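Novice: Fold the following for me, if possible:
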Amino acid sequence: MIKRPRVLSVSGVSGGGKTTTIKHLIHRLDHAQALYFDDYEFENCPDICDWVEEGADYNAWVLSPLITDIQLLLKDQSLDYIVLDYPFAYLNDAVRNFIDLAFYIDTPLDIAMARRILRNEQKHAMHELQSDLKNYLARGRAAYLEMVKTVKTNSDVIIQGDLPTDLIVDRMIEELQKSAV
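Specialist: I've put the predicted structure just below:
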């Protein structure tokens, strides 16, 4: 019998702690590899704000490069886990069937925004930060709320995002152990 790695999806809003959590998680799991959504260039991607305003069709995202990498890793019998830093949980039809367990890190929007500001403060001048905040208030917040409304409710496990990273990872590992039985 051929062993297949379990595919875990970790979703949440931008600044919600996905990447940090996944880096800690893959160090705690044996034989795990992560794929990060932000590392990919997807052709014909919609503008996130326009996409939300037009109804947030999750299948409008053509995720071929990510899917190709998932398929390649699924053939690697040395892996036990593939962890996706991936914003859509089960909502994109092309990725849905690969996912075995979808986590949602439920981070309050004020904390997520503060993290984004701190993460980007060294890269951007004050006028760029002001522009980002104005865009968030004018249009971007709707994208965050879309995630909370649809991705959160389509995830298997919701974890409080204002917990310390080690506790979030502990909870994920507990859920993995429960679901493996």
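
Novice: going forward, measure contacts between C-alpha atoms and count neighbours the same way
Specialist: Noted.

Novice: List the buried residues for the longest helix anywhere in the chain?
Specialist: Secondary structure assigned by DSSP state H gives helix 165-180 as the longest helix of the chain. For helix 165-180, burial by neighbour count (16 or more other Cα atoms under 10 Å) applies to 165, 168-169, 171-172.

Novice: same deal with stretch 132-150?
Specialist: Applying 16+ other Cα under 10 Å to stretch 132-150 flags 133, 136, 139-140, 142-144, 146-148 as buried.

Novice: Need those residues in CSV (columns: distance to Pro5).
Specialist: Listed next are the buried residues of stretch 132-150 as CSV, based on distance: Cα to Cα, whole Å:
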residue, distance to Pro5
Leu133, 40
Tyr136, 38
Arg139, 39
Gly140, 35
Ala142, 35
Ala143, 32
Tyr144, 31
Glu146, 30
Met147, 27
Val148, 28
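
Novice: now those as CSV including distance to Lys123 and secondary structure?
Specialist: What follows is the buried residues of stretch 132-150, written out as CSV (distance: Cα to Cα, whole Å; DSSP: H, G, I helix; E, B strand; the rest coil):
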residue, distance to Lys123, secondary structure
Leu133, 15, helix
Tyr136, 18, helix
Arg139, 22, helix
Gly140, 20, helix
Ala142, 25, helix
Ala143, 23, helix
Tyr144, 22, helix
Glu146, 27, helix
Met147, 26, helix
Val148, 28, helix
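
Novice: State the next helix or strand along the chain beyond whatever helix or strand Ile22 lives in.
Specialist: For Ile22, the element it lies in under DSSP states H and E is helix 18-28. Moving toward the C-terminus from helix 18-28, the next helix or strand (DSSP H and E) is strand 32-36.

Novice: Off-centre distance for that following strand?
Specialist: 11 Å (Cα atoms, centre = their mean, to the nearest Å).

Novice: what does stretch 68-78 give?
Specialist: 19 Å.

Novice: what's the helix holding Ile22 in contact with?
Specialist: Outside of helix 18-28, the residues within contact range by Cα atoms under 8 Å, 6 or more residues apart in numbering are 10-12, 32-34, 36, 83, 85, 105, 165-166, 168-169.

Novice: Pull out the buried residues from it.
Specialist: 18-19, 21-22, 25-26.

Novice: Alongside the first, I'd like the structure of this one:
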Amino acid sequence: MSAEVIAISGVTAGGKTTLVNQLVKEFPSACAFYFDHYEFENAPDMKDILNKPADYFNAYRLDRMINNLKEAQDKYDYIFLDYPIGYENKQMGMYIDKVIYIKTPLDITFARYLLRDFANSSGNDILKWAKCYLEEARPLFITHEDIVSKHADYIMDGTLEAEEKIAKIKQLLT
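Specialist: Predicted coordinates for the structure are as follows:
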């Protein structure tokens, strides 16, 4: 039997990793792969998403991640991917059975990102990031969300509590 591959997608600090970690605990025969755990040679410049989104998403060479997924395919019932780009990368898209897009308001993702990545930073560093967020990151996140969520099988409210998200996903998968 081949595992069902579920991609949990969304923008940075949208709750993907937390949800995938919880799903692996909730589903007895499951494993997870995390996009951020892989190094990609020639990763595309994030700004390319604004001008050439298809080129941006398909610039990622995901061979290692796909090979790991194939090796796990017959060992589990579910494989959860912490994978921000859903079906958009053609190389990986063919292996995904469902994409669940976590739609988290950008003010929440901004605050989470600050708490996670700037906990020990100076006020000046935080202000630099806030400026960068407004001028560069936010437009990228909006474009990312518009494209990736459009093709998702299910859009989940990112403000729901963890238990509610798990319950909804269990309903979707069983």
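
Novice: Mind telling me the TM-score for this superposition?
Specialist: The TM-score (TM-score structural alignment, normalised by the length of the second structure) is 0.94; 172 aligned residues with a Cα RMSD of 1.2 Å.

Novice: how close does the helix holding Ile22 of the first structure sit to the second structure?
Specialist: Superposing on the second structure places helix 18-28 of the first structure at an average distance of 0.7 Å from its equivalents, by mean Cα distance after the TM-score superposition for the first structure.

Novice: Can you check which part of the second structure that helix sits on?
Specialist: Aligning helix 18-28 of the first structure against the second structure (TM-score structural alignment) gives residues 16-26.

Novice: hey, where'd the strands end up in the second structure?
Specialist: 4-9, 30-34, 78-82, 98-103, 154-157 (DSSP state E).

Novice: want to throw the ones you listed into TSV with distance to Asn51 of the second structure and mean neighbour count?
Specialist: Converted to TSV, these look like this (distance: least, Cα to Cα, whole Å; neighbours: other Cα atoms under 10 Å):
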stretch	distance to Asn51 of the second structure	mean neighbour count
strand 4-9	21	25
strand 30-34	27	20
strand 78-82	25	25
strand 98-103	22	24
strand 154-157	25	17
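
Novice: Just give me the match in the first structure for Leu50 of the second structure.
Specialist: Leu50 of the second structure maps onto Glu53 in the first structure, by TM-score structural alignment.

Novice: And for Glu41 of the second structure?
Specialist: Glu41 of the second structure maps onto Glu43 in the first structure, by TM-score structural alignment.

Novice: Spatially nearest residue to its match (excluding sequence neighbours)?
Specialist: Spatially, and ignoring its direct neighbours in sequence, Glu43 of the first structure is nearest to Val62 (7.1 Å; Cα to Cα, 6 or more residues apart in numbering).

Novice: ok now do the residue nearest in space to the middle of the second structure, which residues does it touch?
Specialist: By Cα atoms, centre = their mean, the second structure has its centre lying nearest to Pro84, at 2.6 Å. With contacts defined as Cα under 8 Å, 6+ apart, the neighbours of Pro84 of the second structure are 8-12, 16, 35.

Novice: One more: Tyr81 of the first structure?
Specialist: Applying Cα under 8 Å, 6+ apart, the residues near Tyr81 of the first structure are 5-8, 29-33.

Novice: In a markdown table: those, plus distance to Ile70 of the first structure.
Specialist: Shown next, in a markdown table, are the contacts of Tyr81 of the first structure (distance: Cα to Cα, whole Å):
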| residue | distance to Ile70 of the first structure |
| --- | --- |
| Pro5 | 10 |
| Arg6 | 11 |
| Val7 | 9 |
| Leu8 | 11 |
| Leu29 | 18 |
| Asp30 | 18 |
| His31 | 15 |
| Ala32 | 13 |
| Gln33 | 10 |
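
Novice: Stretch 125-135 of the first structure corresponds to what range in the second structure?
Specialist: The aligned range for stretch 125-135 of the first structure is 122-132, by TM-score structural alignment.

Novice: Off-centre distance for that stretch?
Specialist: 24 Å.

Novice: likewise stretch 77-86 of the first structure?
Specialist: 14 Å.

Novice: before we move on, the earlier item: any idea how far Ala114 of the first structure is from the residue nearest to Glu43 of the first structure?
Specialist: 30 Å (Cα to Cα, to the nearest Å).

Novice: And the two? Which one has more around it.
Specialist: Val62 (17 against 13; other Cα atoms under 10 Å).

Novice: aligned partner of the more buried one in the second structure?
Specialist: So Val62 of the first structure corresponds to Arg61, using TM-score structural alignment.

Novice: surely that match meets Tyr38?
Specialist: No - under the criterion of Cα atoms under 8 Å, Arg61 of the second structure makes no contact with Tyr38, lying 10.5 Å away.

Novice: hmm, which of the contacts of Pro84 of the second structure are common to the first structure?
Specialist: Retained contacts for the contacts of Pro84 of the second structure in the first structure, judged by both residues aligned by TM-score structural alignment, their matches' Cα atoms under 8 Å, are 8-11, 35.

Novice: Which residue is the nearest non-sequential neighbour of Gln160 of the first structure?
Specialist: Nearest one to Gln160 of the first structure, counting by Cα to Cα, 6+ apart, is Asp106 at 5.0 Å.
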